[in-house]
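Trainee: Here is the input, now give the coordinates:
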Amino acid sequence: MAPEPAVLPDDALAEVLRRLAPHVLAAARRVCKAWRDTVDACLRGSLLSRSVRGIFINFTQHSCFSEFFSRPSTGPAICGGLDFLPCMGVQVTGHCNGLLLCGERMNEDRALPREYVVNPATRRWARLPRRPPPHMPGFDQTAYLAFDPAVSTHYQVFLIPRLPAAGETDDDDDESEWPPASYVMHVFSSVTQRWDETTFLREGEAAGIVGNMDSDLWYNRHRYHAVYWQSTLYIHCQHGYLARMSLSDLTYTVIKLPGACELRGYPNHHLGRSLGGVYCAIHDGWNQLQFWYLNESCGQIEWVLKHDTFLGKAFEREDYARQLAKRWILQDVNYRKWSSKYPEDAAYTRHANYKAPVEEKYDWNSDEDNVLDIEDDVQGGCRDNYYFLGFHPCKEVVFLISSGISARGLAYDWNNSKFQDLGTSCLADYDPFNGRPCGQTDSSFPYTPCWMGEFAGNELESLLEDEKLYRKKLEQKSQRKEKATFTFMDEYDLRKHRGHTKRVKDSNAKNRRRRRMAAW
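Mentor: Got it, this is the predicted structure:
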């Protein structure tokens, strides 16, 4: 009889499995029950990759679907167009630890739900129920995602009330504090699969009153992101402040953003997570770039300036990344989807020779040598626009787009003041005559894959519901068509019968008259 195989102690097995790449660890979890239990108990957080796999970008030129600027990798491919969803395409509105919050676009049947929580790595998804109306009439709501795979496999979606535009609030509300002392909002939980009301109580002072805060000329809803960090949701709000919402005790605090001033306006703040916590980037119209860290140690909350620089010239080395064979790839989601839907459209046939770029199979490393000093005098460059894409979650690196003659993706290591050229991020069908700079963005989300197999999805239920609604729609359409056909035929037959009856009646009367005349 063969001896039983030796079994490693749990801590030794965990240490061995910890050395695997996240997507390999996810595969190893399915080997046996012991490995699965070890991963679930000790290594669930290791299923979240520490490297950025790409960046989902909402370009200003394309308001429909999000593009995906993909980093080369030897791991499994990521479909940036999310083609596995039961719709033509989506726009990414949020990202949290490997999950995306998406809004459906180009949906002909507006009765269907239009928001999804998606895991692009595992191709799992869940369709959210229809949003409940806001508690305060006239107010808008913005959705934010909260998820931490190291803590739980479940996620939450928060609907945060937003102030309406100037003149759209009641005069009675103008003197009310904002945000209110008792912040009532709707929260969707993947545990209950429904929207529930949750109340957060404010600690400290409010940001102001409604009457002074409903006319933010610098408000851009696309840039108001949130960061989820250590069971706390940090939400970028209007008028230069963020709301620090503790999910553990349901309290929140108002924190003024650095550089915010009513007299000077509110610069372009970009909230994100990087090494050790929450960061805020300030990028003004003169390419001044600052990075601030939110220090919450010793019981105090304050912003600490980490880096201050001037970006200067735009980079136009068109083939720099290509020559080093280290380029990222823009997957051109919009062009691919629209050209397949309308293959005869002139807007796409003019790019008939276009071929989608192919991702090379190698692991991109931000420490490799295609690096440029910020002081470099780049030939052919000129001062132009930069667009901020986001923070690297695990390194002192931010991602930018340099917009000049073309658009280039850049990684900027602020610790060493070094740029790295990532490759072109120019859209295939970019029109230079549309008045918008090449590479101009509305919002963007650096994406780190999560290879956790468990996901509170409802794919089958949603597809069955779609099929049921589609069948019902076809039946109603058929019934309307049949009803219209039968109504017309009934009316025609009725008129025909009435005419025939009248003719028979007239003929009988005529015959009677003839018989009377013959009898006389």
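
Trainee: hey, let's count contacts and neighbours off CA atoms from now on
Mentor: OK.

Trainee: Just give the nearest non-adjacent residue to residue 233, would you?
Mentor: residue 245 (5.1 Å; C-alpha to C-alpha, 6 or more residues apart in numbering).

Trainee: Tell me where the stretch 51-200 of the chain has strands.
Mentor: Listed in chain order, the strands of the stretch 51-200 of the chain (DSSP state E, counting those that start in this stretch) span residues 54-59, 67-70, 89-96, 99-105, 115-119, 124-127, 140-147, 155-162, 177-178, 182-189, 194-202.

Trainee: Verify the contact between residue 143 and residue 156 for me.
Mentor: No. Contact criterion C-alpha atoms under 8 Å: residue 143 and residue 156 do not qualify, at 10.1 Å.

Trainee: which ones are touching the residue nearest to residue 233?
Mentor: Counting by C-alpha atoms under 8 Å, 6 or more residues apart in numbering, residue 245 touches 200, 232-235, 251-253.

Trainee: gap between the residue minimising distance to the centre of the chain and residue 329?
Mentor: By C-alpha atoms, centre = their mean, the mean C-alpha position of the chain lies nearest to residue 92, the distance being 1.8 Å. Residue 92 sits at a distance of 18 Å from residue 329 (criterion: C-alpha to C-alpha, to the nearest Å).

Trainee: Same question for residue 518.
Mentor: 103 Å.

Trainee: who has more neighbours, those two?
Mentor: Using other C-alpha atoms under 10 Å, the more surrounded residue of residue 518 and residue 329 is residue 329, with 22 against 8.

Trainee: ok, for the more buried one, nearest residue in space, not its chain neighbours?
Mentor: Per C-alpha to C-alpha, 6+ apart, closest to residue 329 is residue 70, 5.1 Å.

Trainee: next one: residue 256
Mentor: residue 241 is the one closest to residue 256 (C-alpha to C-alpha, 6+ apart), at 4.2 Å.

Trainee: Name all residues that make contact with that neighbour.
Mentor: Listed by C-alpha under 8 Å, 6+ apart, the contact set of residue 241 reads 207, 254-257, 260.

Trainee: Among the contacts of residue 245, which are located in strands?
Mentor: 200, 232-235, 251-253 (DSSP state E).

Trainee: one more to put side by side:
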Amino acid sequence: MALDHCDGLLLLESGCVVNPATKAWMDLTPYPPPPPLIEEQEEVKTYPEEHLVFDPTLSPHFEVLIIPHLLPFDKDRSKKQPPQNSAWPPSPLVLNVFSSRTREWEERPFVREGEAAGAMADVASVRGTHYAAYWRGTLYVRCQSNFVMRLSLLDNKYRIIHRPVDAEAREFSSRYLGKSKQGVYFASLSKDRLLVWLLDEPCGDMKWVLMHQTDLGPSLATSHKLDGHWILHHINYECSTWLFPKGRKPLTLARENFEWNSDDDDIVNDAAEDTVKRRCDEYALILGFRPYKEILFIESMDRGYAYHLSSSKFEELGKLHPVSLHGLPNEHLDVELSFPYTPCWIEEFPQPELDCKLNSIWKP
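Mentor: Okay, the predicted model is just below:
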């Protein structure tokens, strides 16, 4: 399972960073014990999330940061609770950081700029899926239920940015933090109402600017039964035997179906007799942003779509799940984590003592 991604690299649950384009990988284990966050407060419980940062235009090296998130406190008031004035996150916030430059873990303190997110008892929330974006030496992590943590790897400082107000407290809402053409974006999709904000950072003043809003209901009402461009890559007996019981053939994919041209502005969904109508209880999910063009990917009725923010054009990309997988239980078809993937063709990372040469740290 992929825990995180950044500019062509994947961080896997097994404890390694891989480059699928070149089939190279680096082991991060063993993981270090978590550093103490707040002394003499044993009731404070956290869970860790690993985040990968990598920008091949600046350096061939990557880093992995382990960021703690608060778990809910016990509702039993008879048990010890954290002081109401205990702020989260603490300052300094000491994180475990792995660097491919040294191939070692280190404890790195980050000093907070500005106010904390709030008191511990108020900030703690149920564990969920978190998204992050790495932009110009800064990592933006969606934390807890209502704020984003901005960590600068250039000066080891962090700042709390509260989530856009209109993205809060809806009956059902798919939310996504990501990067695209102009920087860091936040999107919310609730009952087909799409809102997209861009983070504006003039002179250090962080604010979300609403740049797009629309009702996607009419566009999602009817879908064509097109195969489109969505495929499962590298599914075979060796890597996923549980997908194919005995007597069933592994999924085979044609290379010509692998490409999708997002630069094609002539987007027309031709009318087709073979269509499927959307159920009244069907929700749409945000899959991610295209990294270098303002396009948002959406999933509804097991189908993928591309929504062009600049032109409001809506493009159906076809079935998200191959036909061979529709015999599986529904729980195996749910999207738990999604991100657009851009291949990185750097074959090897440099050795620790040679920063400017591409050599053989990567294991083939």
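
Trainee: corresponding residue for the residue nearest to residue 256 of the first structure in the second structure?
Mentor: Here residue 241 of the first structure is matched to residue 147 in the second structure, going by TM-score structural alignment.

Trainee: again with residue 269 of the first structure
Mentor: Using TM-score structural alignment, residue 269 of the first structure pairs with residue 175 in the second structure.

Trainee: That match looks like it's in a helix, true?
Mentor: No. Counting by DSSP: H, G, I helix; E, B strand; the rest coil, residue 175 of the second structure is not part of a helix but strand.

Trainee: residues touching it, list them.
Mentor: Applying C-alpha under 8 Å, 6+ apart, we find residue 175 of the second structure in contact with 167, 186-189, 286.

Trainee: Distance of it relative to residue 194 of the second structure?
Mentor: Separation of residue 175 of the second structure from residue 194 of the second structure (C-alpha to C-alpha): 10 Å.

Trainee: hey, what's in contact with both of the two?
Mentor: 187-188.

Trainee: Need the max-distance pair from the contacts of residue 241 of the first structure.
Mentor: Between any two of those, the greatest separation by C-alpha to C-alpha is 13.5 Å, found for 254 and 260.

Trainee: between the two, who's got more neighbours?
Mentor: residue 254 (21 against 17).

Trainee: Now check that one against the second structure: what is it aligned to?
Mentor: Using TM-score structural alignment, residue 254 of the first structure sits opposite residue 160 in the second structure.

Trainee: Equivalent analysis for residue 171 of the first structure, please.
Mentor: If you follow residue 171 of the first structure across to the second structure using TM-score structural alignment, you land on residue 81.

Trainee: Pull up the gap between its match and residue 45 of the second structure, please.
Mentor: Distance, residue 81 of the second structure to residue 45 of the second structure, using C-alpha to C-alpha: 11 Å.

Trainee: okay, the two: which has more neighbours?
Mentor: residue 81 (17 against 14).

Trainee: need the strands for the stretch 201-350 of the second structure, in chain order.
Mentor: Ranges of strands within the stretch 201-350 of the second structure are 207-215, 222-224, 275-277, 285-289, 295-300, 303-308, 313-319, based on DSSP E, counting those that start in this stretch.

Trainee: between those strands, which gets nearest to residue 253 of the second structure?
Mentor: Comparing these by C-alpha to C-alpha, strand 313-319 comes nearest, at 14.0 Å.

Trainee: Remind me what the closest one packs against, helices and strands.
Mentor: With contacts taken as 3 or more C-alpha pairs under 8 Å, 6 or more residues apart in numbering; DSSP states H and E, strand 313-319 of the second structure sits against strand 222-224, strand 303-308.

Trainee: Dump those into TSV; add mean neighbour count as well.
Mentor: Compiled in TSV, those are given as follows (neighbours: other C-alpha atoms under 10 Å):
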stretch	mean neighbour count
strand 222-224	19
strand 303-308	21
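
Trainee: Mind telling me what residue 409 of the first structure corresponds to in the second structure?
Mentor: Aligned counterpart of residue 409 of the first structure in the second structure: residue 304 (TM-score structural alignment).

Trainee: Hmm, that match is touching residue 318, no?
Mentor: Yes. The criterion here is C-alpha under 8 Å, and residue 304 of the second structure meets it with residue 318 at 5.7 Å.

Trainee: overlap in contacts of the two?
Mentor: Common neighbours of residue 304 of the second structure and residue 318 (C-alpha under 8 Å, 6+ apart) are residue 230.

Trainee: so what's the aligned residue in the first structure for residue 12 of the second structure up against?
Mentor: Aligned by TM-score structural alignment, residue 12 of the second structure pairs with residue 102 of the first structure. Residues in contact with residue 102 of the first structure (C-alpha under 8 Å, 6+ apart) are 90-94, 115-118.

Trainee: still contacting in the second structure, which of these?
Mentor: Checked against the second structure using both residues aligned by TM-score structural alignment, their matches' C-alpha atoms under 8 Å, those keep these contacts: 91-94, 115-118.

Trainee: now the residue lying closest to residue 258 of the second structure once chain neighbours are set aside: how far from residue 318 of the second structure?
Mentor: The shortest distance from residue 258 of the second structure to any non-neighbouring residue, by C-alpha to C-alpha, 6+ apart, is to residue 229 (6.3 Å). Residue 229 of the second structure sits 6 Å away from residue 318 of the second structure, going by C-alpha to C-alpha.
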